[in-house]
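Peer 1: sharing a model that was predicted from the sequence below.
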Amino acid sequence: MDFEEDQTSSSQFDVYRHRAEVTYRKFLDYITPHIIARWIATYVIIIIFMARILVVEGWYIVCYAWAIFLLNMFLRFLTPKIDPSIEQDIQNDSVEAGTGKMDENDEEFKPFIRRLPEFRFWLKTTVSTVVALFCSLFSVFDIPVFWPILVVYFIILFMVTMRRQIQHMIKYRYLPFDLGKTKYGSK
């Protein structure tokens, strides 16, 4: 009899879990086209989190871990899905082996495909901010640390990684932002 009760409660849990997943998917499908509204909501959550950190003067480690995670996600957002340096090495190997001919005029148009799409970047940013805000509610995560060192270290880390990313973008001539449709002179 206990086995049947366990199976019934387990199947009820599966039904509720499935309903929650479907509701979550419907919400994500609904909000996907509303890019500006999504980012405004995320910025509001970020402002609430930052205000909490500044007002209570604590949870600097949580804030630092959150900032490092966002920096990592931002770099993945700026990086192409297929690394051009690896693609160039493959092309150079095929030219040296004599299997292909390359001219300077053989550049074909390749659209920029991100390693981390905008929607995933938004979703991970929002979820990580909510998790960081949640962690800032518990004193176990309030580890005492001299916060100016964390700020200086994050600024240095940001500058070094962005410098490397910009050099990579210049070297392989790609631009991770769509500047819109080209407009020609009006007639």
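Peer 2: The structure has been received and is ready for your questions.
Peer 1: switch to C-alpha atoms for all contacts and neighbour counts from now on
Peer 2: Noted.
Peer 1: just the helices in the chain please.
Peer 2: Secondary structure of the chain by DSSP state H: the helices cover 2-31, 35-56, 60-78, 84-96, 118-135, 147-171.
Peer 1: export the ones you listed to TSV and append columns for mean neighbour count and distance to P111.
Peer 2: As requested, those are arranged in TSV below (neighbours: other Cα atoms under 10 Å; distance: least, Cα to Cα, whole Å):
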stretch	mean neighbour count	distance to P111
helix 2-31	11	25
helix 35-56	14	21
helix 60-78	17	14
helix 84-96	13	12
helix 118-135	17	15
helix 147-171	13	14
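Peer 1: can you list those in JSON lines and add distance to K183?
Peer 2: Below are the helices of the chain laid out as JSON lines (distance: least, Cα to Cα, whole Å):
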{"stretch": "helix 2-31", "distance to K183": "30"}
{"stretch": "helix 35-56", "distance to K183": "23"}
{"stretch": "helix 60-78", "distance to K183": "25"}
{"stretch": "helix 84-96", "distance to K183": "28"}
{"stretch": "helix 118-135", "distance to K183": "24"}
{"stretch": "helix 147-171", "distance to K183": "24"}
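Peer 1: below is structure B, check it against A:
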Amino acid sequence: MSAKFNQRVQYWLDKSSPHTTARWATLVIALLCYVARVWFLRGFYIVSYGLGIYNLNLLLGFITPQFDPESEGPELPTKADEEFRPFVRRLPEFKFWFASLKSVLIGTAMTFFSVFDVPVFWPILLLYWFVLFFVTMKRQIRHMIKYRYVPFSFGKKRYGKGPVVKDSK
């Protein structure tokens, strides 16, 4: 039974792979449902904080190269005449999406159990998360500038269809 369920889940994951926009829209909808649930319940701030920290860690893996230029791994090109080496992420886009979606779904499931609703002063958690986010991103951006890489690309360049030329015979 478990193997059949896992096989069915894998089938749908494989089918969703080329549909990037739909996948990310699903994540946004799941995240909005989670935020609405936490907002209306006025609780589960520790769960939200943990969710934020986990997804920040996933984001770092997504924007970090697989081989760190500071270590012994292959270096990223720094000059125009060097060989082109594409940016390879430590965490691929699909795995980033899937792990984020799983975390939001698990966080939503946790909101159904009162044991996870630990009373805390949420502004302190929010402030601490923002400080952690900005310090981490500052360090990551410095790393990007130092080793001259950009972790985002906008895909393959597409050329539009030119004017149709009809043969006059």
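Peer 2: Everything's here; your move. Here the structure is a predicted model, which is why all the values come from computation and not from measurement.
Peer 1: closest one to E104 of structure 1 among the helices of structure 1?
Peer 2: Among the helices of structure 1, helix 84-96 comes nearest to E104 of structure 1, with 12.7 Å by Cα to Cα.
Peer 1: now the closest one against helix 147-171, angle please.
Peer 2: For helix 84-96 of structure 1 against helix 147-171, the angle between stretch directions is 30 degrees (axes from the mean of the first three to the mean of the last three Cα atoms, to 10 degrees).
Peer 1: which one of the helices of structure 1 lies closest to F177 of structure 1?
Peer 2: Once Cα to Cα is applied to these, the stretch that comes out nearest is helix 60-78, at 8.3 Å.
Peer 1: just tell me the aligned range of the closest one in structure 2.
Peer 2: Helix 60-78 of structure 1 falls opposite residues 45-63 of structure 2 when the two are matched by TM-score structural alignment.
Peer 1: so what's the spatially most central residue of structure 2 up against?
Peer 2: With distances taken as Cα atoms, centre = their mean, F96 lies nearest the centre of structure 2, 4.4 Å away. Each residue near F96 of structure 2 by Cα atoms under 8 Å, 6 or more residues apart in numbering is listed here: L58, L59, F62.
Peer 1: distance-wise, check the nearest residue to the second one once chain neighbours are set aside relative to K102 of structure 2.
Peer 2: In other words, L59 of structure 2. Using Cα to Cα, 6 or more residues apart in numbering and skipping residues adjacent in sequence, the residue nearest L59 of structure 2 is F96, 7.5 Å away. Counting by Cα to Cα, to the nearest Å, the separation of F96 of structure 2 from K102 of structure 2 is 10 Å.
Peer 1: go on, L32 of structure 2?
Peer 2: Summarising the geometry, the distance separating L32 of structure 2 from K102 of structure 2, computed by Cα to Cα, is 14 Å.
Peer 1: L60 of structure 2 too?
Peer 2: Relative to K102 of structure 2, L60 of structure 2 is positioned 17 Å away (Cα to Cα).
Peer 1: now do A36 of structure 2
Peer 2: Following Cα to Cα, the distance that separates A36 of structure 2 from K102 of structure 2 is 18 Å.
Peer 1: quick one: map the residue nearest to the centre of structure 2 onto structure 1.
Peer 2: The criterion is TM-score structural alignment: under it, F96 of structure 2 has F121 as its aligned partner in structure 1.
Peer 1: how close does that match get to I86 of structure 1?
Peer 2: Distance of F121 of structure 1 to I86 of structure 1, computed by Cα to Cα: 24 Å.
Peer 1: one more: T32 of structure 1?
Peer 2: Plainly put, T32 of structure 1 is 32 Å away from I86 of structure 1 if you go by Cα to Cα.
Peer 1: rewinding a little: the match of helix 60-78 of structure 1 vs structure 1, average distance?
Peer 2: Average distance, stretch 45-63 of structure 2 versus aligned residues of structure 1 after superposition (mean Cα distance after the TM-score superposition for structure 1): 0.2 Å.
Peer 1: so what touches that stretch?
Peer 2: Applying Cα under 8 Å, 6+ apart, the external contacts of stretch 45-63 of structure 2 come out as 38, 89-93, 96, 99-100, 103-104, 107, 110-111, 116-120, 122, 125-126, 129, 133, 140, 151-152.
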